[in-house]
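K.L.:
kindly generate the corresponding structure for this input.
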Amino acid sequence: MNSEIGKTTIDILEEMVRLAGERLSPQAGERRLRHAARENPGVQLDVLWEQEAMQGAVHYDALLRVPGWGTVSVGYCPDRGVPWALRGAFRWSENEMLRVNDKCMTIPDVVALLDFLWDTPHLTDRLVETALVAEALEREPEAFAPTREELQAAVDGFRKRRGLFSAEATMRWLEQHGTTLQSLEKLVDGFARAAKLRERVTAGREEAYFAAHRADFDQAVIARIVVPGRERALALCAGLRAGEADLLDAATMALRAPQRADLPWQQPPPLLARVRRGDLPEERAAAVFGAVPGTVLDPVDTPAGHEVLVVRAIEPATFDAATRRAVRDRLFEVWLAERRSAATIEWIWGQQP
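P.N.:
Sure, this is the predicted structure:
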């Protein structure tokens, strides 16, 4: 056996035996296992855990990988316990994700629905980016550990974004999404750690990036109205330019149009919005930021219909708090893009036997 993985296997197993006799949180137990493997940097460690709902006992499994050699799975079950491999055991296809009554949905079905039919943007990109972030966090788990205050803020933010303002609402959400409170806590812990990673990646670089890309952060206040049919859009443009049409009345009529579809990808954008130059396609950005306030741009075809856009204001970029956040977003996107270009990506769910 590879000497590195052999020693680490013994160290991990001994730590699992000790953990079985202690009452630690899953996160604390995971940290202990990672600490046990710290002396062998050539071994990559993945830790899985499950906590019993009634007694609170935590069961761990560890995957130890040495690139170019192989993987060892380590688990320990106390006397009268249920081994990890037998917990909730039942037969299923590795390609299945959801079963409702007798209807089964596979992973390709779900990805197709979210990414293509329901217009969840760039779902596959987000999955890859999540894996890249997780990889970076696993290299230095202690460096990104959130404080109690940071973790509570992450939990509060998660619940607020989803309108979960009571314990009952939170439990209903967990049941509806097929998850547990422990899984939610682990997920939020991951969000908090990712925020600290983002802070490390971007800290101290914002002002230099802003100075080099200042124009990308110029903002425009725009009004957008989507109508069916190019002829109708051209007539609306002419009416707005001549002062014969009212912007709010036109938006109200567009929303009440009986022929407008209500599919998710055909929903019209909000009437008023603030956009940054760098977030628009190059041609559209040139038209918007090259116009004077009050200009009615020619209509463009969009998935929701023909869009008529009115430029309300142009605001040169200033390095305020909102712009700093936008710069950090951009810097982190660049960091992810660099790692993705160097990553080996294999889509397992799309392969057929």
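
K.L.:
from here on, just use CA atoms for contacts and neighbour counts.
P.N.:
Will do.

K.L.:
any chance you could map the helices in this structure?
P.N.:
For the chain, applying DSSP state H gives helices covering 3-20, 26-36, 107-112, 123-139, 148-161, 167-176, 181-202, 206-212, 230-242, 247-256, 282-289, 321-342.

K.L.:
redo those as JSON lines? Include mean neighbour count.
P.N.:
Output for the helices of the chain, formatted as JSON lines (neighbours: other C-alpha atoms under 10 Å):
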{"stretch": "helix 3-20", "mean neighbour count": "17"}
{"stretch": "helix 26-36", "mean neighbour count": "18"}
{"stretch": "helix 107-112", "mean neighbour count": "15"}
{"stretch": "helix 123-139", "mean neighbour count": "14"}
{"stretch": "helix 148-161", "mean neighbour count": "14"}
{"stretch": "helix 167-176", "mean neighbour count": "13"}
{"stretch": "helix 181-202", "mean neighbour count": "17"}
{"stretch": "helix 206-212", "mean neighbour count": "14"}
{"stretch": "helix 230-242", "mean neighbour count": "16"}
{"stretch": "helix 247-256", "mean neighbour count": "14"}
{"stretch": "helix 282-289", "mean neighbour count": "15"}
{"stretch": "helix 321-342", "mean neighbour count": "15"}
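
K.L.:
how about this one, so we can line them up?
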Amino acid sequence: MNTFADTLAEAVELLRGLPRTRDGVPAARRAVAAWCADRPQTKVQLVTDVRPGSPIVDYDLVLAHPDGGDVALTAPTGDGVPWTVDHSTHFASGRVLTIGDHEVLVQNALLTLRARAEGDPSIQEELIDHCLLEELIGQETEKPTQEEIQDASDGYRIRRGLLSRDEMMRWLENVGLTLEAYDNHITGLALRQRVRARVERETARDYLDRHPGEFDQVWAVWATGPEHELSAGLPHAQPAGGVEVTSAVRAARELPEPLRRAAAGKTVGPVPYGRHHLVGEIRERRPADPDDPATLAAAGRAGFAAFMAERRAAADIRWHWL
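P.N.:
This next block holds a predicted model:
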């Protein structure tokens, strides 16, 4: 039977053998998990320090002592100074949150916040989803292809209007990123896009089968504004008094919530809607076509959202800063 001293010696060899690059972190976590599985009596936590703007990663192993308390092992590279001493700060000072063994660093959080567009989920959900996707990325056995990286980079730059090298370099300088840090971010983004595309493909048909009404093609006309302006129903003349009228053909799930399940010919409202009220009318409703590529793509996006909601509900989430 191994003594705690034997376990410490083995842990040192494990720690020294972990990959020290950013893209090797998932493999390091798998190696520690496998080592722990062979020693169920030993409680171990891997602490990861991903240096901002650098491909180098440092680790600690924290082992529970059989007589109480913990023992921390570190095996620094480079100048030999343990990263915990080098930083001289609280262990979570660089983190925004931790989910299981996966952490979101301040740098990752700021990138997420900068990329946030109006209409996306809350900041908290975005950060949680980032961490949950990182966990899925850690299960990928193949690195992103050059085509995946290029597609991710092109999409990232186009969304920000960075259409020339000069614009790109100015933007990197403004946000404080090196080219190396940008490349690391895009590599992760390419893997997240791969995982998302796979989940969308795997969930699209099932989600459509279970929620066909969400993808009916609906022609609806609705007005939003103060309740007293809508009390007579849907305006037929030029609206006034802060009333806004919309006529559109959309998938049912993309309509204002009060109209999504209404039948053809049905009038809804006035009902509370956001800061105002809504009144609307369903002019036509056609059942979803299960073989339509656009419908399947929309069902995949909805399936992915449901998939992530389930993972958020089941996750062990600890907030450090928010």
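
K.L.:
let me see the TM-score of these two.
P.N.:
After superposition, the two chains reach a TM-score of 0.67 (TM-score structural alignment, normalised by the length of structure 2), with 289 aligned residues with a C-alpha RMSD of 4.5 Å.

K.L.:
sorry, back to before: quick one: which of the helices of structure 1 is nearest L63 of structure 1?
P.N.:
Ranking these by their distance to L63 of structure 1 (criterion: C-alpha to C-alpha) puts helix 3-20 first, at 9.4 Å.

K.L.:
just checking, what packs against the closest one?
P.N.:
Helices and strands touching helix 3-20 of structure 1, by 3 or more C-alpha pairs under 8 Å, 6 or more residues apart in numbering; DSSP states H and E, are helix 26-36, strand 58-66, strand 70-75.

K.L.:
now tabulate the ones you listed in CSV and tack on distance to T124 of structure 1.
P.N.:
Output for the helices and strands packed on helix 3-20 of structure 1, formatted as CSV (distance: least, C-alpha to C-alpha, whole Å):
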stretch, distance to T124 of structure 1
helix 26-36, 28
strand 58-66, 25
strand 70-75, 27
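
K.L.:
of all those, which one is nearest A337 of structure 1?
P.N.:
strand 58-66 (25.7 Å).

K.L.:
output the contacting helices and strands for that closest one.
P.N.:
Judged by 3+ C-alpha pairs under 8 Å, 6+ apart, strand 58-66 of structure 1 is in contact with helix 3-20, strand 44-51, strand 70-75.

K.L.:
the ones you listed: which one's closest to A250 of structure 1?
P.N.:
Judging these by C-alpha to C-alpha, what sits closest to A250 of structure 1 is strand 44-51, at 55.9 Å.

K.L.:
buried residues in that closest one, which are they?
P.N.:
44-45, 47, 49-51 (16 or more other C-alpha atoms under 10 Å).

K.L.:
take those residues and lay them out in JSON lines including distance to A235 of structure 1.
P.N.:
Output for those, formatted as JSON lines (distance: C-alpha to C-alpha, whole Å):
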{"residue": "Q44", "distance to A235 of structure 1": "63"}
{"residue": "L45", "distance to A235 of structure 1": "64"}
{"residue": "V47", "distance to A235 of structure 1": "62"}
{"residue": "W49", "distance to A235 of structure 1": "62"}
{"residue": "E50", "distance to A235 of structure 1": "62"}
{"residue": "Q51", "distance to A235 of structure 1": "63"}
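
K.L.:
the closest residue to P316 of structure 1 other than its chain neighbours: neighbouring residues, count only.
P.N.:
The spatial neighbour of P316 of structure 1 that comes closest, neighbours along the chain excluded (C-alpha to C-alpha, 6 or more residues apart in numbering), is D218 at 4.7 Å. Neighbour count for D218 of structure 1, taken as other C-alpha atoms under 10 Å: 18.

K.L.:
what's the counterpart of D218 of structure 1 in structure 2?
P.N.:
Using TM-score structural alignment, the equivalent of D218 of structure 1 in structure 2 is D216.

K.L.:
quick one, what contacts that match?
P.N.:
Residues near D216 of structure 2 by C-alpha atoms under 8 Å, 6 or more residues apart in numbering: 251-252, 285-289.

K.L.:
give the contact list for V44 of structure 2.
P.N.:
Taking C-alpha under 8 Å, 6+ apart as the test, what V44 of structure 2 contacts is 36, 61-64.

K.L.:
nearest to M308 of structure 2, of the residues you listed?
P.N.:
Distance to M308 of structure 2, by C-alpha to C-alpha, is smallest for C36 among the contacts of V44 of structure 2, at 27.9 Å.

K.L.:
what about the closest one, how many neighbours?
P.N.:
By the criterion of other C-alpha under 10 Å, C36 of structure 2 has 16 neighbours.

K.L.:
same check on R253 of structure 2?
P.N.:
Around R253 of structure 2 there are 19 residues (other C-alpha under 10 Å).

K.L.:
tell me, how many residues neighbour the closest residue to it other than its chain neighbours?
P.N.:
Of all residues not flanking R253 of structure 2 in the chain, E214 sits nearest, at 4.8 Å (C-alpha to C-alpha, 6+ apart). By other C-alpha under 10 Å, the residues close to E214 of structure 2 number 22.

K.L.:
I'd say E214 of structure 2 and A251 touch.
P.N.:
Yes: counting by C-alpha atoms under 8 Å, E214 of structure 2 does reach A251; the two are 6.7 Å apart.

K.L.:
closest one to E150 of structure 1 among the helices and strands packed on helix 3-20 of structure 1?
P.N.:
Of these, the one closest to E150 of structure 1 (C-alpha to C-alpha) turns out to be helix 26-36, at 15.0 Å.

K.L.:
good, wrapping up.
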